[in-house]
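Engineer: would you be able to build a 3D model of this:
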Amino acid sequence: MTGIVNTAQAEAWNGYEGEHWATHADRYDAVNSGFNGYLLDRVRPGDRVLDIGCGNGQLTRLAAARARSATGVDLSGPMLATARARAAEVPNVTFEQGDVQVHPFAEGAFDLAVSRFGVMFFADPVAAFANVRRALGPGGRLAFLCMTALSGTDLGRVFGALAAYLPQPTGPDGSGPTSFADPDRTRAVLTEAGFEDVACARVEAGQVWGRDVPDAARFFAGWGPVRHHLGLVGAATVAKATEALAAALEPFAEPDAVRLHGTAWLVTGRRS
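Structural biologist: As a prediction, this is how the structure comes out:
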């Protein structure tokens, strides 16, 4: 793969992070697929769809079933291998490995760009979205999901239980998974990138993290942001953090699964 400027993310998504997501594709879909409808409802039959940060490709495949064609792009070789295998019998799906900030999309090649939590880690988000805008034809639409601030959410409650032992996933400058948690910043970035009619609507969905508390805690501890910080502390701190994690997940246990109530911003706009 050539033309990468976001080298740190490329290393992560072609290393442990990407391998974990590829290995646990069904589990990550169980966490995030409740949000699919917010994006799929915007797909029209004749659309050429671009799925940004497509990962293991579930949304790409589902969009293709409603559209003329769908193309998924991602940094991660491991996840793209999974995506291609799962879409082997879907004729109108293609996948490309690349950095959206600089990927040489054909100008005007798409009618709709979507993303399910795949846009929060750009080193230069204005450049990335300007490149997406160039890839859209006249009147092209954009719709993506991104994380809200953690405060007051179920996920924030779980991370809060880990705060005494591990750093939080979002840096003091707002970088990280919640980099688009502030709608004002999101609107500013997209406007600078050439989009108009930008809107941010808060949406919700259930998220399944495991079949029971021990299972969910193991999976959560293997999730990249948590696993990275667990690797930076001693064994005693790891044990305390793991115990706190299980206790934090206990209130969300139901007879058949551990479910958190997820929140996201649905961000929409169009090419100006």
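
Engineer: make it CA atoms for all contacts and neighbour counts henceforth
Structural biologist: Noted.

Engineer: can you pull out the strands in this structure?
Structural biologist: Taking DSSP state E as the criterion, the chain carries its strands at 48-52, 69-74, 93-97, 110-116, 136-147, 195-210, 258-271.

Engineer: what does the third one rub up against?
Structural biologist: It refers to strand 93-97. Contacts with strand 93-97, where a contact means Cα atoms under 8 Å, 6 or more residues apart in numbering, come from 1, 60-61, 64, 69-77, 80, 83-84, 87.

Engineer: ok, the longest one next?
Structural biologist: Around strand 195-210, the neighbours that count as contacts under Cα under 8 Å, 6+ apart are 27, 30-35, 133, 183, 187, 190-191, 216-217, 219-220, 257-272.

Engineer: same check on the fifth one?
Structural biologist: Contacts to strand 136-147, defined as Cα under 8 Å, 6+ apart, come from residues 39, 42, 107-120, 133, 177-178, 180-181, 263-272.

Engineer: among those, the buried ones, what's the ChimeraX command?
Structural biologist: A single ChimeraX command selects the buried members of these (16 or more other Cα atoms under 10 Å):
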select :39,42,110,111,112,113,114,115,116,117,118,119,120,133,177,178,180,181,263,264,265,266,267,268,269,270,271
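
Engineer: sorry, back to before: distance to Ala164 added to the strands of the chain, as CSV?
Structural biologist: Conversion of the strands of the chain to CSV gives the following (distance: least, Cα to Cα, whole Å):
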stretch, distance to Ala164
strand 48-52, 35
strand 69-74, 34
strand 93-97, 38
strand 110-116, 30
strand 136-147, 23
strand 195-210, 22
strand 258-271, 21
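
Engineer: looking at these, which is nearest to Asp154?
Structural biologist: strand 258-271 (5.9 Å; Cα to Cα).

Engineer: determine the set of other helices and strands touching that closest one.
Structural biologist: The contact analysis (3 or more Cα pairs under 8 Å, 6 or more residues apart in numbering; DSSP states H and E) places strand 258-271 against strand 136-147, helix 154-162, strand 195-210.

Engineer: also this sequence, please, to line up against the first:
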Amino acid sequence: METVVNTGQAEAWNGYEGRHWAEHQARYDAVNSGFNDAVLAAVRPGDRILDIGCGNGQLTRFAARRSSDGHAVGVDLSAPMLDRARESAAAEGVANVEFLRADAQAYPFPAAGFDVALSRFGVMFFADPVAAFANIGRALRPGGRLAFVSLDDFRHGDLGAVLGALAAHLPPPGTDGTGVAEPLSLADPAVVQRVLTEAGFAGVDCVRVEAQEVWGRDAADAAGFLAGWGPIRHQLGRVDAATADRACAAVLEALLPYQQRDAVRLRGTAWLVTAHRPD
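Structural biologist: Predicted coordinates:
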């Protein structure tokens, strides 16, 4: 890789977090793919596409297909996830796509080399979001478009009730002094507006969108998967084993109302953010 400034994220996404996402590619796509269409609406035939924080690459591959004779580049810090992205593209026969291991905050993208930059929950973790989006903006041609989804406050969706069951058992997130960017760093539209404006974007718009998220076959399966999700696993590791067991039991109970005949389905909310590089 070129220069990496998001060192904490690089460590996480090339360690447990990245391996867990790569090993559970289909499961994470089942959680997040309901938001694909909202982002892909920004893609036009012939577009040169940059997918930021592409992970296992589902959105990148869909964008490449949508662009027809265009081209898509997926960028991520995670070697395990990029390996899965390349394998999936080859298996699906998506030829107009490539994947690059790089820190999007600092990587020297070709100036004005892309028509549109996309992301599905991959832009909330920058150490300096203004610098990162300014770098992404330089990679867009004048008039180039930006479209991404970032996490909304969990309390606005069903996951809030599930995570709320942990509150009595685990320390509050963000209190461990790691200094690593939180997943909810762009959950406030006012923050998004300020960051993107300072980064040089215009026409910033934030719209709350909803999608169904499939978390598991049943409540027990979903609870086990959630316990392995990086942010929750980290919190569970901050308490003793008995407390962690009580927290996991609370999550299982909280998931039961969402258990349907074939899956656990939660209503998720996110912010669809669109903007453009001024002409």
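
Engineer: re the thing from before, could you single out the most deeply buried of the helices and strands packed on strand 258-271 of the first structure?
Structural biologist: Across these, the average number of neighbours (mean count of other Cα atoms under 10 Å) peaks for strand 136-147, which reaches a mean of 22.

Engineer: can you check which part of the second structure it sits on?
Structural biologist: Under the alignment (TM-score structural alignment), strand 136-147 of the first structure falls on residues 140-151 in the second structure.

Engineer: likewise for stretch 235-247 of the first structure?
Structural biologist: Counting by TM-score structural alignment, stretch 235-247 of the first structure sits on residues 241-253 of the second structure.

Engineer: could you give the number of residues near Gly231 of the first structure?
Structural biologist: 10 (other Cα atoms under 10 Å).

Engineer: how close does it get to Gly77 of the first structure?
Structural biologist: 24 Å (Cα to Cα, to the nearest Å).

Engineer: thinking again about what came up before, kindly reformat the helices and strands packed on strand 258-271 of the first structure as JSON lines containing distance to Gln9 of the first structure.
Structural biologist: Below are these laid out as JSON lines (distance: least, Cα to Cα, whole Å):
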{"stretch": "strand 136-147", "distance to Gln9 of the first structure": "17"}
{"stretch": "helix 154-162", "distance to Gln9 of the first structure": "22"}
{"stretch": "strand 195-210", "distance to Gln9 of the first structure": "24"}
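
Engineer: please list only the buried members of the contacts of strand 93-97 of the first structure.
Structural biologist: Among these, the ones that count as buried (16+ other Cα under 10 Å) are 60-61, 64, 69-77, 80, 83-84, 87.

Engineer: show me where the stretch 1-150 of the second structure has helices.
Structural biologist: According to DSSP state H, counting those that start in this stretch, the stretch 1-150 of the second structure carries its helices in the segments 7-13, 16-23, 25-32, 36-40, 58-67, 79-92, 129-139.

Engineer: the last one vs the first structure, mean deviation?
Structural biologist: Pointing back at helix 129-139 of the second structure there. Its aligned residues in the first structure lie a mean 0.3 Å from helix 129-139 of the second structure after superposition (mean Cα distance after the TM-score superposition for the first structure).

Engineer: packing partners of that helix?
Structural biologist: Looks like helix 129-139 of the second structure contacts helix 189-198 (3+ Cα pairs under 8 Å, 6+ apart).

Engineer: swap in the longest one?
Structural biologist: Using 3+ Cα pairs under 8 Å, 6+ apart as the contact test, the elements touching helix 79-92 of the second structure are helix 16-23, strand 97-101.

Engineer: whereabouts in the first structure does the shortest one align?
Structural biologist: Same thing as strand 97-101 of the second structure. Alignment note (TM-score structural alignment): strand 97-101 of the second structure is matched to residues 93-97 of the first structure.

Engineer: among the strands of the first structure, which comes closest to Pro225 of the first structure?
Structural biologist: strand 136-147 (14.1 Å).

Engineer: what sits against Cys127 of the first structure?
Structural biologist: You called it Cys, but residue 127 of the first structure is Ala. Ala127 of the first structure neighbours (Cα under 8 Å, 6+ apart): Gln101, Val102, Ala193.

Engineer: so what's the first one closest to, chain neighbours aside?
Structural biologist: Going back to what we said before, that points to Gln101 of the first structure. Ala128 (3.8 Å; Cα to Cα, 6 or more residues apart in numbering).

Engineer: neighbours around the one you found, how many?
Structural biologist: 20.

Engineer: same check on Asn14 of the first structure?
Structural biologist: There are 15 residues near Asn14 of the first structure, going by other Cα under 10 Å.

Engineer: over to the one 3 residues further on?
Structural biologist: Glu17 of the first structure: 22 surrounding residues under other Cα under 10 Å.

Engineer: which residue, other than its chain neighbours, is closest to Ala89 of the second structure?
Structural biologist: Ala89 of the second structure sits nearest to Arg61 (Cα to Cα, 6+ apart), 6.6 Å away.

Engineer: also Arg211 of the first structure?
Structural biologist: Nearest to Arg211 of the first structure is Ala257, by Cα to Cα, 6+ apart, at 4.1 Å.

Engineer: aligned counterpart of that neighbour in the second structure, please.
Structural biologist: Using TM-score structural alignment, Ala257 of the first structure pairs with Ala263 in the second structure.

Engineer: residue contacts, Thr153 of the first structure?
Structural biologist: His261, Gly262, Thr263.
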